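Peer 1: quick one: sequence plus predicted model below, questions after.
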Amino acid sequence: MGCLESKDCLILGIDCSTRYTAVGYAKGDRVIGEMALDIGRYQSSLLPGLVEKLLSFVGFTLTDIDAVATTIGPGYFTGVRVGLSYAMTLAFGLEVPVIPILSLKALACDFLFVKNVVVIPVIWARGHEYYASAFESNGNDFIEIIEPKVIEEKELHSMINGISKRRSEQIFVIGDDVVRFRAKPEGACLVPNSTRGSNVAKLGFRFRSEAKCPSEIRALYLREPYS
């Protein structure tokens, strides 16, 4: 794990928890490449090629990877399973650790260095339900103020309204799935943002102390798959 202390360590970031398949690379906290594609049911077959193609484009090979950072959920059930399975398999083969990243935190990462905001990332669960959490950003880090949960849209709007009334910070509700809302929540700005693979990689470096053996990584689904 000593190599992860170097700001030149190469971290692969993977996120398949939403509609997009996102991969990215960072050397320490510096982005060196990323891509995100809507490839639907072809995730499992195309993900390895995307990882290697982007790696080749930025001038590295698989053996240069020092760690794999991957979102563990919650999110789209099949996507979480595909991304996590590939990340673990790749890490086993390369004999490198896996750094588990909460998908909702990765989705909110673009607001990490924005001061005095509350960020509420949301990912569609099913029907009118969403995975959601809430973070306060102090300009350097996230402070979790509401832990990840499955919540019905009406309750989600009530939660957002309650935060708006209790706090003075600007509130951003982010995620591609905000377009599914039947009504706009009061007191918040909607940002149809997707997760960036480079953000997963950068969070991997930030939380490198949480790196684990691939066999120790577990998904966070929050609910049983819809049947």
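Peer 2: That came through fine.
Peer 1: contacts, neighbours, all on C-alpha from now
Peer 2: Noted.
Peer 1: can you show me the strands along this structure?
Peer 2: 10-15, 21-27, 30-37, 67-71, 98-101, 115-126, 129-138, 142-152, 170-174, 189-191 (DSSP state E).
Peer 1: may I see the buried residues of the longest helix that the chain contains?
Peer 2: Using DSSP state H to define each element, the chain has its longest helix at helix 77-94. Using 16 or more other C-alpha atoms under 10 Å as the test for burial, helix 77-94 gives 77-88, 90-91, 94.
Peer 1: just stretch 163-177 next, same as before
Peer 2: By neighbour count with 16+ other C-alpha under 10 Å, stretch 163-177 contains the buried residues I163, S164, I171, F172, V173, I174, G175, D176, D177.
Peer 1: tell me what angle the longest helix of the chain forms with strand 115-126.
Peer 2: Angle of helix 77-94 versus strand 115-126, following axes from the mean of the first three to the mean of the last three C-alpha atoms, to 10 degrees, is 110 degrees.
Peer 1: name the helices or strands packed onto helix 77-94?
Peer 2: strand 10-15, helix 43-57, strand 67-71, strand 98-101 (3 or more C-alpha pairs under 8 Å, 6 or more residues apart in numbering; DSSP states H and E).
Peer 1: take a look at this one as well, against the first:
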Amino acid sequence: MSEFLLSVDCSSGWTSLGLAEDGEGVGELNLRTGRRQSELLPVMVDFFLNTRSLKVSDVSFYSVAVGPGSFTGIKVGIVFTQFLAWAEGKKVIPLSSLEILALDTACSGGMILPLLWAGGGKIYASLYRNKEGENVLEESFHEGAYTPEEISGMIESWKGENIIQWVTDAPEKIKGLFGQRVPSTLRHGLSRGISAAKLAWSKRGEA
């Protein structure tokens, strides 16, 4: 009998759902919901599961993005996911929003720098090493809210070892803070539901 994992990410202006079946990503729903997350999340989950002829009781594991990101969105996602899991006696796997974003970029060997807008002149960031040929990330710099200068120092310490791929959900804001230090390869990315589901499946032992 198949095991299903449902991922929930409300850490930005997007609400992202992902579904994994026995470790394979089989579906996702990514919708820009803005401040309507608490209103739309239950409807989205019901619709999403129905597209696979599934019910909440069919889900074996849940995962939820616990930040960094929008405080309100994160709270909505955590409370809703924990309620579903509690009602069915299932476990919840916490995920980093930055790691989800990095995993969606991990297509070749090298370093990945996911960046999320934090406001106040700071950026949520971390640095991950992507093992070439493997869908595995290793955190090389602890995630947190940093100034552009601190992030530049982080990059400098790894310069020359690996190619560093920048990815962010707010490219124009990042360019405004970093100016000419932003590489031409800066990628505009989103934390996709299917990436979260696959990441959570690999972390089932942490639930």
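Peer 2: Perfect, I can see it now. Values in this document were obtained by computation on a predicted structure and should not be read as measured data.
Peer 1: any chance of the buried residues of stretch 163-177 of the first structure in JSON lines, with distance to L55 of the first structure too?
Peer 2: Below are those laid out as JSON lines (distance: C-alpha to C-alpha, whole Å):
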{"residue": "I163", "distance to L55 of the first structure": "42"}
{"residue": "S164", "distance to L55 of the first structure": "42"}
{"residue": "I171", "distance to L55 of the first structure": "36"}
{"residue": "F172", "distance to L55 of the first structure": "33"}
{"residue": "V173", "distance to L55 of the first structure": "32"}
{"residue": "I174", "distance to L55 of the first structure": "28"}
{"residue": "G175", "distance to L55 of the first structure": "26"}
{"residue": "D176", "distance to L55 of the first structure": "26"}
{"residue": "D177", "distance to L55 of the first structure": "29"}
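Peer 1: quick one: residues contacting the equivalent of L31 of the second structure over in the first structure.
Peer 2: Using TM-score structural alignment, the equivalent of L31 of the second structure in the first structure is L37. Neighbouring residues of L37 of the first structure by C-alpha atoms under 8 Å, 6 or more residues apart in numbering: Y20, T21, A22.
Peer 1: state the distance from K131 of the second structure to M111 of the second structure.
Peer 2: 9 Å (C-alpha to C-alpha, to the nearest Å).
Peer 1: ok, those two, which is more surrounded?
Peer 2: Per other C-alpha atoms under 10 Å, whichever of K131 of the second structure and M111 has more neighbours is M111, with 26 against 16.
Peer 1: kindly state which residue of the first structure is aligned to the more buried one.
Peer 2: Under TM-score structural alignment, M111 of the second structure pairs with V118 in the first structure.
Peer 1: just to check, that match is in contact with R166?
Peer 2: No. Counting by C-alpha atoms under 8 Å, V118 of the first structure does not reach R166; the two are 11.5 Å apart.
Peer 1: number of nearby residues for the counterpart of F141 of the second structure in the first structure?
Peer 2: Using TM-score structural alignment, the equivalent of F141 of the second structure in the first structure is I146. Using other C-alpha under 10 Å, I146 of the first structure has 13 other residues around it.
Peer 1: surely I146 of the first structure and F135 touch.
Peer 2: Yes. At 7.0 Å, I146 of the first structure counts as touching F135 under the criterion of C-alpha under 8 Å.
Peer 1: ok, the match of M111 of the second structure to S45 of the first structure distance?
Peer 2: Using C-alpha to C-alpha, V118 of the first structure is found at 37 Å from S45 of the first structure.
Peer 1: check contacts around the residue of the first structure positioned farthest from its centre.
Peer 2: Distance from the centre of the first structure peaks at K165, with 28.0 Å (C-alpha atoms, centre = their mean). Listed by C-alpha under 8 Å, 6+ apart, K165 of the first structure has no contact partners.
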